[in-house]
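*Asks:* output the structure for:
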Amino acid sequence: MIFSATRPVLFALDGERAHNLTIDALAAWGMLGTPFGGARRDPRLATRIAGLDFANPLGLAAGVDKNGRAINGFFGLGFGSVEIGTLTPLPQDGNPKPRLFRLVEDKAVVNRMGFNNGGIDAALPRAAKAKRRGVLGINVGANKDASDRIADYVLGVGKSAAVADYVTINISSPNTPGLRDLQHGAALAELLAAADAARRLPGRQPPLFLKVAPDLDRAAIDAIARAAIEHRIDALIVSNTTIERPFGLTSSNRDETGGLSGAPLAPLARTRLADFRAATGGALPLISAGGIATGAEAYRRILAGASLVQLYSALVYEGPGLARRLCRELSAILARDGFANVADAVGKG
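*Replies:* Reported below is the predicted structural model:
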């Protein structure tokens, strides 16, 4: 009800300003102890991947809370996991504004943020102090002007490994020129080997996830799958935003440069999930992101091979009650189809 009342005001503002006000509100709410608590306990939704226990398979995708300011608040909304970032070694402003655009008619978003964040050293103390009502991931990237991007990832992974429940290497953003080149060949192998070494701290070795783009051909998908398995990546996040523009978009913002997310991304996200499921042969857990706004869609991804799903753009249109609603819907669907838990349904489509 509150979201329905405030949505017209938020949608009258520039997208980025509305986003920042939302983060401010959730940060303040989190400081008050998030009176609605965290994820509700439902044995049917509980699952385990990469040695981590998730109260439910719904995760907040990186990019929402870049600086880890509202971790408590997002856990309070009912997410089983929250992934902050992308964090870079040095603070950076990102790309020029405006850089975040709603495609209201299409229930989509285009962004060209460019890893805007306050730097990893500013965010990690907030992450360390957060009240974790679920699994906390930290997503790391390279500074735009870095002379050695792999060194940036090594630094980010090493620092985050001391705090995070898992660390994600993000080489999938379309908004940092040349970043997606790290998804290929020798550069990918070098990056993954270095990151694997960096996360191995004395007495602590958090899982390492890799986030990939949807704009990949079959050869690249097969090569990434092989490299991820060889270098002991614990899960793949499939996928980030797309630079493609599906036919039928009607919003006037459809031609803005940047990555497209939201409802129009769903068909491509489903295809890439199936591609990576086939390429990995089920040897790696998969996390599906892109166009998920209902429990039925989350279930569809699980049947297609996803162990977890992540949300971002749907929050813009559905509001803060989305995670709890999806959990209720997903639990009911699993029960309807005779699955005792999420794990039993993975890949059964």
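*Asks:* C-alpha from now on. contacts and neighbour counts both.
*Replies:* Will do.
*Asks:* now the strands for this structure?
*Replies:* 47-49, 52-54, 58-60, 81-87, 100-103, 108-111, 135-140, 166-170, 208-212, 235-238, 259-262, 286-289, 306-311 (DSSP state E).
*Asks:* one more, please, to line up against the first structure:
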Amino acid sequence: MYPLLFRVVLARMDPETAHHAGMAVIRLLGVRPFAWATRALTRPDSSLRTQVLGLNFDSPFGVAAGFDKNVKGAQGLWALGFGHVEVGTVTAIPQDGNPRPRLFRLIADRAVINRMGFNNAGADAAASRLRKLRAKKHRAVIGVNIGKSRVVEVEDATADYVRSAALLAPLADYLVVNVSSPNTPGLRGLQAVETLRPLLEAVRQTAGATPLLVKIAPDLEDDEVEAISRLAVELGLAGLIATNTTISRAGLNTDHAVVGAAGAGGLSGAPLKARALQVLRLVRAAVPSEFVVISAGGVETATDVQERMDAGADLVQGYTAFLYRGPLWARQINKSLTR
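*Replies:* Next up is the predicted model:
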């Protein structure tokens, strides 16, 4: 049913418009009694329950940052069967992001190029919505992904991240420092160990008891991946997320003219699968067993999720395949994982 709907309707819509339409439905599914009915259909089997970061997850499979930028769909995504929802990326200062169009489907590759540019309502708005969710004692595990405000110079990035962390860490189940999006000028330069160290030290101190993780790019050299992994362990972070989107366009099936017309941005989806798995293995080999590793990038099926866990991932995240596989995607993965 959904593949037909995608081909006939959604694939013909502007991708960002389609996303907003989908988010409206997801928000509705998070409201009682729809949430109860939906969760009854999608609830993961009890055998999938896992404890990571001192938190209880109904399933190891969750939604990566980028889907719910403004903490509006967390309840609905939980109702659809995801084991956790990572909201954001949130910046200290509200921002509109890059000009539209900024989201492009590569259907032949089951992929997406985005240059959204951290469009979000800001840390104060996110904190307000998180307080309301906490007041409801909602069961969803919610991580918060924070990034640099575009108007803030790179040399002032630490203070910018700290401001977001101070507002959001007390309300988050875990906090993620995003230094790996390709869509904010200068951001990826913060992944260099000499600049990353003082940033993570400051945010770690501000986050307090909230588990802190860092999210890295798949485009790093292998030795850089290993160096950041060791740094995260040294600084006492709880974990690392591998990986964000890629700037590579290698090996795509989509016509070169279509890819070129989409322009700059991060590529996500199936083409990222091999490198994301490779980076996961590099990270896992560089860190102790108790250090949490979350794998993202190119995850489409339960087989993909299981492969990541077999390679050492404690949790697995997806996003892009949600656009191609539809609202019952998490349910399908969870059911297959229990067989």
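*Asks:* for the two chains, what TM-score is obtained?
*Replies:* After superposition, the two chains reach a TM-score of 0.93 (TM-score structural alignment, normalised by the length of the second structure), with 328 aligned residues with a C-alpha RMSD of 1.6 Å.
*Asks:* out of the strands of the first structure, nearest to Gly38 of the first structure?
*Replies:* Closest approach to Gly38 of the first structure among the strands of the first structure (C-alpha to C-alpha): strand 81-87, 10.3 Å.
*Asks:* ok, and what's touching the closest one?
*Replies:* The contact list for strand 81-87 of the first structure (C-alpha atoms under 8 Å, 6 or more residues apart in numbering) reads 54, 56-68, 71, 74-75, 115, 117-120, 123, 134-141, 156, 170.
*Asks:* what does stretch 205-214 of the first structure give?
*Replies:* Residues external to stretch 205-214 of the first structure that are found in contact with it (C-alpha under 8 Å, 6+ apart): 50-51, 161, 164-173, 180, 183, 196, 199-200, 228, 233-242, 268-269, 272.
*Asks:* run the last query once more with 6 Å
*Replies:* Stretch 205-214 of the first structure has contacts (C-alpha atoms under 6 Å, 6 or more residues apart in numbering) with 165-170, 172, 199, 233-240.
*Asks:* so stretch 182-195 of the first structure corresponds to what in the second structure?
*Replies:* Aligned by TM-score structural alignment, stretch 182-195 of the first structure corresponds to residues 190-203 of the second structure.
*Asks:* same check, this time on stretch 102-116 of the first structure
*Replies:* Going by TM-score structural alignment: stretch 102-116 of the first structure matches residues 105-119.
*Asks:* for the matching stretch, list every residue counted as buried.
*Replies:* Across stretch 105-119 of the second structure, burial judged by 16 or more other C-alpha atoms under 10 Å covers Arg105, Leu106, Arg110, Ala111, Val112, Ile113, Asn114, Arg115, Met116, Gly117, Phe118, Asn119.
*Asks:* for it, which outside residues touch it?
*Replies:* Outside stretch 105-119 of the second structure, the residues that touch it by C-alpha under 6 Å, 6+ apart are 89, 95-98, 102-104, 183-184, 253-254, 265-270.
*Asks:* in PyMOL, how would I select the buried members of those residues?
*Replies:* To isolate in PyMOL the members of the contacts of stretch 105-119 of the second structure that are buried, counting by 16+ other C-alpha under 10 Å, one can use:
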select buried, resi 89+95+97+102+103+104+183+184+265+266+267+268+269+270
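*Asks:* the longest helix along the first structure: average distance to aligned residues in the second structure?
*Replies:* The single longest helix within the first structure, with elements called by DSSP state H, is helix 15-31. Overlaying the second structure shows helix 15-31 of the first structure at a mean distance of 1.4 Å from the equivalent residues (mean C-alpha distance after the TM-score superposition for the first structure).
*Asks:* list just the nearest of the contacts of stretch 205-214 of the first structure to Leu21 of the first structure.
*Replies:* Nearest to Leu21 of the first structure among the contacts of stretch 205-214 of the first structure, counting by C-alpha to C-alpha, is Asn240 at 23.9 Å.
*Asks:* what's the closest one aligned with over in the second structure?
*Replies:* If you follow Asn240 of the first structure across to the second structure using TM-score structural alignment, you land on Asn244.
*Asks:* residues contacting its match?
*Replies:* Contacts for Asn244 of the second structure were tallied using C-alpha under 6 Å, 6+ apart; they are Ala217.
*Asks:* and it, how far from Val193 of the second structure?
*Replies:* Distance, Asn244 of the second structure to Val193 of the second structure, using C-alpha to C-alpha, to the nearest Å: 18 Å.
*Asks:* ok, the most centrally placed residue in the first structure to Ala298 of the first structure distance?
*Replies:* With distances taken as C-alpha atoms, centre = their mean, Ala61 lies nearest the centre of the first structure, 2.5 Å away. Look at Ala61 of the first structure and Ala298 of the first structure: by C-alpha to C-alpha, they are 14 Å apart.
*Asks:* then Gly291 of the first structure?
*Replies:* Gly291 of the first structure sits 10 Å away from Ala298 of the first structure, going by C-alpha to C-alpha.
*Asks:* please apply the same query to Asn116 of the first structure.
*Replies:* 29 Å.
*Asks:* go on, Gly118 of the first structure?
*Replies:* 32 Å.
*Asks:* neighbour count for those two, which is higher?
*Replies:* With neighbours defined as other C-alpha atoms under 10 Å, Gly118 of the first structure and Ala298 compare such that Ala298 has more, 26 against 19.
*Asks:* excluding chain neighbours, what is closest to the more buried one?
*Replies:* With sequence-adjacent residues excluded and distances taken as C-alpha to C-alpha, 6 or more residues apart in numbering, Ala298 of the first structure is closest to Ile292, at 6.2 Å.
*Asks:* can you tell me how far the aligned residue in the second structure for that neighbour sits from Pro271 of the second structure?
*Replies:* Aligned counterpart of Ile292 of the first structure in the second structure: Val299 (TM-score structural alignment). Separation of Val299 of the second structure from Pro271 of the second structure (C-alpha to C-alpha) stands at 10 Å.
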